[in-house]
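# I'll drop the sequence and a predicted model, then ask my questions.
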Amino acid sequence: MALRHGHSTQRRGYALLALPLAAVLGACSSCASSVPQADPVPSAASSTSPPNLPVQSPAAAPSSTQSKPSAATSSSTSLATKPATSASARSTSNPAASQGSLAPLSSAATSGSASIKPLTQSGPIHSTSTTALFAAVAEGEVGSVRKALKDGAELDAKDGRGNTPLMRAVLNRDDQIAKLLLADGANPNSKNKSQESPFLRASAFGLEDVLRSALAHGADVNSVDRLGSTALFVASEAGQVESVRVLLQHDIPLDKVNDLGWSALHVTISLGQGSNNSLSIARLLLAAGANPHLTDPSGSDAFELAEKRNQPQMLSALRNSSK
């Protein structure tokens, strides 16, 4: 009987001592699950205690039991903040999601959409029909141009660079729309911020049909660009034979010099490099009465310019014109 009682007492003692040990192990397990994984750091207990730990005395139980709420608090705090952290990471790692919440116009402007750039650039504010006219010219839509004009679009409105719809059509080398605008009353002499006009650009680009239409609708043959160059000068400079031919059919000044002191004949010889186009233009100018003896700022006339540049055919054309 005493032996049975002794064994029973011993088992009860083991059971009581096992409870604090289970609490300690449970707290450590809870901490491990709530704390981010890191390199293991040996604790004093794990580094000094052998695998078969001696059973702790009941006096140690309150200490380990008191540490359990602290571990539980740490675990609940970590779990409470973890979702917020991952949500924040998701919102910052996915900019497309935040951009998707913008209105379509703002989203397009933010993404730099080519179709929205004209709306975000600074410039004059036009009526709906005038804006439609600029858009139609840019797209080369003749039907849309006609509709915008019918709706009352302003023919000589200017964009941020001072270009009118007609100037935009000329810059696009769109003969059909340019002639349509001229026929409707667009001003061929309207200058942009660079002091270029549709008439001057059409001359330089060799748009003969537009040039004829511009002359028929009031183009000023004496108008000049920012360097003081006439339409005849810029056409000669660009080697546009047909433009020169068209311009010479009107009362245009042949020997007018620009701000650099060059005439149309001077620039033809100096920049034409003796090409076939420059020879044709020189012959047209000389036949129309251009003065080959007019000197440039260096004191050279057309003969000397051609000789210095080793242009024998040009010299021959000049000599033939002087006979």
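Perfect, thanks for sending it.
# alpha carbons only for contacts and neighbour counts from here, please
Noted.
# and Leu279, how many neighbours?
Leu279 is flanked by 23 other residues according to other C-alpha atoms under 10 Å.
# so after the host helix or strand of it, what's the next helix or strand?
If you go by DSSP states H and E, Leu279 is part of helix 276-288. Scanning forward in sequence from helix 276-288, with DSSP H and E defining helices and strands, the next element found is helix 302-308.
# which elements pack onto that next one?
The contact analysis (3 or more C-alpha pairs under 8 Å, 6 or more residues apart in numbering; DSSP states H and E) places helix 302-308 against helix 264-272, helix 312-321.
# tell me the contacts of the closest residue to Leu279 other than its chain neighbours?
In space, Leu279 comes closest to Met314 once its chain neighbours are excluded; the distance is 6.2 Å by C-alpha to C-alpha, 6 or more residues apart in numbering. Contact partners of Met314, counting by C-alpha atoms under 8 Å, 6 or more residues apart in numbering, are Ile269, Gly274, Leu279, Ala282, Ala306.
# mind listing what the last one touches?
Translated: Ala306. For Ala306, the contacting residues are Ile269, Ser270, Pro312, Met314, Leu315, taking C-alpha under 8 Å, 6+ apart as the criterion.
# do the same with the fourth one
Contacts of Ala282 were listed using C-alpha under 8 Å, 6+ apart, and they are Leu265, Thr268, Ile269, Met314, Ala317.
# what number of residues lie near the nearest residue to Leu284 once chain neighbours are set aside?
Nearest in space to Leu284, with sequence neighbours left out and distances taken as C-alpha to C-alpha, 6+ apart, is Arg245 at 7.2 Å. Counted with other C-alpha under 10 Å, the neighbours of Arg245 add up to 18.
# measure Gly289 to Pro253 for me?
Using C-alpha to C-alpha, to the nearest Å, we find Gly289 at a distance of 10 Å from Pro253.
# so between these two, which is more surrounded?
Looking at Gly289 and Pro253 with other C-alpha under 10 Å, you find the greater number of neighbours at Pro253, namely 18 against 12.
# regarding the more buried one, what is its secondary structure?
The three-state assignment at Pro253 reads coil, by DSSP: H, G, I helix; E, B strand; the rest coil.
# correct me, but it touches Ser223?
No: the pair formed by Pro253 and Ser223 falls short of the contact definition of C-alpha atoms under 8 Å, at 10.6 Å.
# now do the same contact list for Ser98.
Residues counted as contacts of Ser98 (C-alpha under 8 Å, 6+ apart) are Ser91.
# one more structure, for comparison:
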Amino acid sequence: MRYLKLPIAVVCMGLIGLGGLEIYDYFQEIALLKAAKDGRLEEVRALLEKGVDVNVIPNNDYGDAALMRAAFKGHVEVVKTLLEAGAEVDIRSDRGMTPLMPAAQIGHVEIVEILLEAGADANARSDIGWSALMAAAGAGHVQVVQLLLRVGADANVVSGREYLDMRGKAKRGSSALLTAVERGHVDVVRALLEAGADAHIEGLNGMTPLKRAREHDQSELVALLQAFGAEQ
């Protein structure tokens, strides 16, 4: 026999009068979030059939709904099931992120395709101005970058607030092209330039792609940027 340890907050809610039904709903919702994250498809289906809210958002530091968790982890069938059950394709986390953003950053091509087909906004931006295209470009996922560009993702938006890059360094004012150049992703840089990305785009600190390529001793990128007209 397994015993479920009640969170202190739930015990307190019971003491102040929260009914058994509400506590039951709470655990059902937590179960859906965990099942979606872990990719347990049959459990997800069973919970949805019981009427658990597919768009429930947990009260924690991230506020990631079930669709966000499944998209991040790459659980294709779970993502499809959640969408079929009415999951909001652009549901936001506490940081303003949509499911498309982590899927793009991790490089889950099929999930990116599914979300876009379901109507995901390719130009949605997080609270720090980060977009799915920026995330994919920074991670070097050229196929995802090409997918997003084909559906109209804007290659020339610049994030407007300070953010932490994948190495935990504070950055301010970047774009898909600037980020791809910094990480040395030649194929991504080429895809962005061929799609019309501005070779002279500046971050909020005045950094241009060519300056950044030179700063990082990326001779191949310097030549590529110059071939697309970059002069400084």
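Thanks, I have it. It should be emphasised that the depicted structure is a prediction, and the values quoted were computed from it without experimental measurement.
# returning to what we had before: counterpart of the residue nearest to Leu284 of the first structure in the second structure?
Mapped onto the second structure by TM-score structural alignment, Arg245 of the first structure lines up with Gln146.
# got the buried residues for whichever strand or helix holds that match?
The secondary structure element spanning Gln146 of the second structure is helix 142-150 (assigned by DSSP H and E). Residues of helix 142-150 of the second structure classed as buried by neighbour count (16 or more other C-alpha atoms under 10 Å): Val142, Gln143, Val144, Val145, Gln146, Leu147, Leu148, Leu149.
# C-terminal to that helix, what's the next element?
strand 162-164.
# run through who's touching the following helix or strand past that following strand.
Sequence-wise, the next helix or strand downstream of strand 162-164 of the second structure (DSSP H and E) is strand 170-172. Taking contacts as C-alpha under 8 Å, 6+ apart, the residues outside strand 170-172 of the second structure that touch it are Ser159, Gly160, Arg161, Glu162, Tyr163, Leu164, Asp165, Gly203, Leu204, Asn205.
# so for stretch 77-89 of the second structure, what gets flagged as buried?
Neighbour counts over stretch 77-89 of the second structure (16+ other C-alpha under 10 Å) mark Val78, Val79, Lys80, Thr81, Leu82, Leu83, Ala85, Ala87, Glu88, Val89 as buried.
# the first structure: which residue goes with the first one?
Applying TM-score structural alignment, one finds that Val78 of the second structure aligns to Ile177 in the first structure.
# and Leu232 of the first structure? What does it align with in the second structure?
In the second structure, the residue matched to Leu232 of the first structure (TM-score structural alignment) is Leu133.
# ok, its match touching Ala103?
No: Leu133 of the second structure sits out of contact with Ala103 when judged by C-alpha under 8 Å, with a separation of 10.7 Å.
# neighbour count winner among these two?
Set side by side, Leu133 of the second structure and Ala103 show unequal neighbour counts under other C-alpha under 10 Å, the larger going to Leu133 at 33 against 27.
# so what's that one up against?
Neighbouring residues of Leu133 of the second structure by C-alpha under 8 Å, 6+ apart: Met101, Ala104, Ala122, Asn123, Val144, Val145, Leu148, Leu149, Ala153, Asp154, Ala155, Ala176.
# reformat those residues as a markdown table; add distance to Ala66 of the second structure.
As requested, the contacts of Leu133 of the second structure are arranged in a markdown table below (distance: C-alpha to C-alpha, whole Å):
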| residue | distance to Ala66 of the second structure |
| --- | --- |
| Met101 | 14 |
| Ala104 | 17 |
| Ala122 | 20 |
| Asn123 | 21 |
| Val144 | 22 |
| Val145 | 24 |
| Leu148 | 23 |
| Leu149 | 26 |
| Ala153 | 25 |
| Asp154 | 27 |
| Ala155 | 29 |
| Ala176 | 27 |
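# out of the residues you listed, which is nearest to Leu67 of the second structure?
Met101 (11.8 Å; C-alpha to C-alpha).
# now that closest one: which helix or strand?
When the helices and strands are read off by DSSP H and E, the one containing Met101 of the second structure is helix 100-106.
# and Lys37 of the second structure, what does it touch?
Contact analysis of Lys37 of the second structure by C-alpha under 8 Å, 6+ apart lists Ala66, Arg69, Ala70, Lys73, His75.
# go with 7 Å
Contact partners of Lys37 of the second structure, counting by C-alpha atoms under 7 Å, 6 or more residues apart in numbering, are Ala66, Arg69, Ala70, Lys73.
# what subset of those is buried?
Restricting those to buried positions leaves Ala66, Arg69, Ala70, Lys73, with burial counted as 16+ other C-alpha under 10 Å.
# spatially nearest residue to the first one, not counting backbone neighbours?
In this case it means Ala66 of the second structure. Leu33 is the one closest to Ala66 of the second structure (C-alpha to C-alpha, 6+ apart), at 4.9 Å.
# run a quick neighbour tally on Pro118 of the first structure.
Pro118 of the first structure has 13 neighbours, counted by other C-alpha under 10 Å.
# same deal with Glu117 of the second structure?
In terms of burial, Glu117 of the second structure registers 11 neighbours under the definition other C-alpha under 10 Å.
# that one maps to what in the first structure?
So, by TM-score structural alignment, Glu117 of the second structure is matched to Ala216.
# do the same with Ile106 of the second structure
Taking TM-score structural alignment as the alignment basis, one finds that Ile106 of the second structure is matched in the first structure by Phe205.
# now do its match against Gly274 of the first structure, distance only.
Distance check for Phe205 of the first structure against Gly274 of the first structure: by C-alpha to C-alpha, it reads 20 Å.
# so for the two, which residue has more residues nearby?
Shown here are Phe205 of the first structure and Gly274; by other C-alpha under 10 Å, Gly274 has more neighbours (21 against 18).
# burial of the nearest residue to that one once chain neighbours are set aside, as a residue count?
Residue nearest to Gly274 of the first structure in three dimensions, not counting chain neighbours: Gln311, with 5.7 Å by C-alpha to C-alpha, 6+ apart. Here the number of neighbours of Gln311 of the first structure (other C-alpha under 10 Å) works out to 17.
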